[in-house]
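Novice: got a structure for you, letters missing:
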């Protein structure tokens, strides 16, 4: 029934639904509904379609039970549908819901939809709190928020979606809370937050996109999207069954990544870009994001990247972690000498440098000063190496530095110091090679 803008009493629609309906259900388009359309507690085993209709009062669907519902093109202050039950789909495409000072524009709290829900290209606004209140919403298939324009929070805490969450092209803005909020959200397939997706918040406390504790069966995709705020993205304790597609330029603000797990190497960002993200864009040091990244690269066979990630983790721990004074000192020493245990060859270079300094002291300082007698230059170098080398023992004493002068005594004392350093570097090399100084905290 196409009314082309003609007035239709809301009470008549309810009467039509409660009377015996045609097997094809009820379909009305273009109606100007007068009065409040109250379909609360209505039970109808037929599809209902009210397409391109307008009303000045909120539409009430509390606890209604229908086969399917099509409210595409609806212009109304709000739609209240908590505990709504549909066997198939809910369509609310191209709708304009201006909740004004109400708590929400669309309430789907604890609603149960057997198929998919589509809010594509709708304009939803609530000046107080929620553009969409979908706490514990259940769907058998996808939730489409494609190209939605929303002012206020889209809240999906505890929702269970049987397919994808599509947010491509959506522009979400919340002045005082998260624009997209889905704590403990469960999505059986992929979460799409790309393709022109924009989310922003004026809050310094809450992230523009906050899906902490979510479970995602497919991918988490932010390619081509943008999250902006003091905290742009909060994915703490999120478990992603497949890859994460997170380009660095998609977040404008801090990111919360502690506890995020995923399969494979993160896409759309190099290892260096991820390391920069972890070191400069996260609020505090956390070991888990580094461990997850290293594990992903190790599984992919990128051993060189694994070492770089581990070294970067220890540098971040030194810079922002909670270390005691001694722990910080030891961290600096192991970092400079063995790369925190992941670059033991550095300690070997320090050892070789120590031997070279010893040779210069004996053959280049003491020898020309006449403090080493009856020795050739080669013997002087050998004497220096035998003195400094911690594991080598001379067969006999062929050279000896005279200690009758201050310079001679200084050279001998210096070789003792170099011997201690050589022992230390040799020990650090062995410890680093065997992994004894590696840190995972």
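Specialist: Everything's here; your move. Model, not experiment: these values are computed from the prediction.
Novice: Please count neighbours and contacts with C-alpha atoms only from this point.
Specialist: Noted.
Novice: Tell me who's in contact with the nearest residue to residue 235 once chain neighbours are set aside.
Specialist: In space, and not counting its chain neighbours, residue 235 is closest to residue 212: 4.9 Å by C-alpha to C-alpha, 6 or more residues apart in numbering. If a contact means C-alpha atoms under 8 Å, 6 or more residues apart in numbering, then residue 212 has 182-184, 234-238 as its contacts.
Novice: Out of the residues you listed, which comes closest to residue 256?
Specialist: Distance to residue 256 across the contacts of residue 212 (C-alpha to C-alpha) is lowest for residue 234, with 4.5 Å.
Novice: And residue 250, how close does it get to residue 268?
Specialist: 10 Å (C-alpha to C-alpha, to the nearest Å).
Novice: what residues are shared contacts of those two?
Specialist: Common neighbours of residue 250 and residue 268 (C-alpha under 8 Å, 6+ apart) are residue 223.
Novice: The structure to be compared is supplied as follows:
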């Protein structure tokens, strides 16, 4: 392209390029490409001119050519498909008439700051440095699937899509992308539609702090099989739709402090088969929608009972430690919300977590709650036996109840037979009567003190003896069943 064919605005860019200089077309520092921007020829640069510079622009000895343009209107499609561009690209506050075409392009650096674009096609893009799009306004989809970024991806403050616009594809497609540093989509990053990170590999961390993801009734974050080298942090995230983290691998954990997860009538958080160092929902308001954690594995689970929604799915969900500290009964209420009904594994897992933390009393309470929940699923005769074990010894997890029952029966029998002693079967041969040991002979089915064989009650006191014998056997059987169950757990 000859310089004589250029407009005055394009000539400024052409002359600044080999020197690495910046051409600023703005009329003031706050001059940004809004929806009604009508920039004329004085600040319009044809995309083909930029393409010619990037692919064959002249170099100036002693200088590094860089494309630096601020506040320009880029007319026509910037077509760099399959191109190898060794020059860094820095465009700021620019208005694009058409979607940049970067399919399989190989760039050194791409920075689009506060630009306005109708979309971006950059599937399989290669960037030797970082990809930056902070505070950009993009109306259509940003396609970056399969891209390889040697640095980080910066999207803080960007606004993608339009409220209520129905897209048949993700508004931000980062599926199978490889990033050697962090992804920053924080500081008010907003996406109206699906953000897809499926199969992505991020060496650093993914940051959604203060982001807004909105796709009511649909998916807002699709990150199945995502691999993150550090953590996924989303403090104060506002998610209006489903967050899907199935199969993700996040060793440092997921931080959702004060996040708002809302998908009423649907799944708000789906993290089946997730493997993470922690799942942290500190001061997070009550989740609206179902939480599914089937088969997930985390080391530290920090979720207050008030945060859990009305419906959960926790079968196969494992964790080592839990927080914050709160009564065990509140955590048991969460297990009762499982839509799968009675899930034995959920109770066993909560028991194991309390034992890992050294809280054996809470662990026994969970096991007792498990037996009571299971009892409701049994036939009537098994439920009756269960009620008896519960009342007497708390299924073996409340051993002091057995002592209370034994002492109560012993006291009742000893007082009764002290007032009305039984008759000796063989006068002169019977040992001296002792109401306490006589009652113990009736209550304890195995131990014998010689009182029961030497004395016999009459009338109503005989029926009392029968009752003490039956209660003794029942108490002994329930104690044995409870002790066996407790030992087997340990």
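Specialist: Good, I have the coordinates. This structure is a prediction, so every number in the text was calculated from the model and none was measured.
Novice: sorry, back to before: so between residue 250 and residue 268 of structure 1, which is more surrounded?
Specialist: residue 250 (20 against 15; other C-alpha atoms under 10 Å).
Novice: Look up the closest residue to the more buried one, ignoring the ones flanking it.
Specialist: Nearest to residue 250 of structure 1 is residue 226, by C-alpha to C-alpha, 6+ apart, at 4.4 Å.
Novice: residue contacts, the counterpart of the one you found in structure 2?
Specialist: By TM-score structural alignment, residue 226 of structure 1 lines up with residue 260 in structure 2. Applying C-alpha under 8 Å, 6+ apart, we find residue 260 of structure 2 in contact with 236-239, 284-287.
Novice: rerun that using 10 Å as the cut-off
Specialist: 212, 234-240, 268, 284-288 (C-alpha atoms under 10 Å, 6 or more residues apart in numbering).
Novice: any idea how far the equivalent of residue 52 of structure 2 over in structure 1 is from residue 153 of structure 1?
Specialist: Aligned counterpart of residue 52 of structure 2 in structure 1: residue 15 (TM-score structural alignment). Residue 15 of structure 1 is 35 Å from residue 153 of structure 1, where distance means C-alpha to C-alpha.
Novice: Please report how far the aligned residue in structure 1 for residue 179 of structure 2 lies from residue 414 of structure 1.
Specialist: Taking TM-score structural alignment, residue 179 of structure 2 has residue 139 as its aligned residue in structure 1. Distance, residue 139 of structure 1 to residue 414 of structure 1, using C-alpha to C-alpha: 77 Å.
Novice: neighbour count winner among those two?
Specialist: residue 139 (24 against 17).
Novice: Could you list the buried residues of stretch 35-49 of structure 1?
Specialist: 37-40, 42, 44, 46-49 (16 or more other C-alpha atoms under 10 Å).
Novice: In a markdown table, list those residues along with distance to residue 392 of structure 1.
Specialist: Shown next, in a markdown table, are these (distance: C-alpha to C-alpha, whole Å):
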| residue | distance to residue 392 of structure 1 |
| --- | --- |
| 37 | 95 |
| 38 | 95 |
| 39 | 93 |
| 40 | 92 |
| 42 | 94 |
| 44 | 94 |
| 46 | 93 |
| 47 | 91 |
| 48 | 92 |
| 49 | 92 |
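Novice: Just the ones in helices from the residues you listed, please.
Specialist: Under the assignment DSSP state H, the buried residues of stretch 35-49 of structure 1 contribute nothing to helices.
Novice: So which of those residues are in strands?
Specialist: 47-49 (DSSP state E).
Novice: I am finished for the moment; much appreciated.
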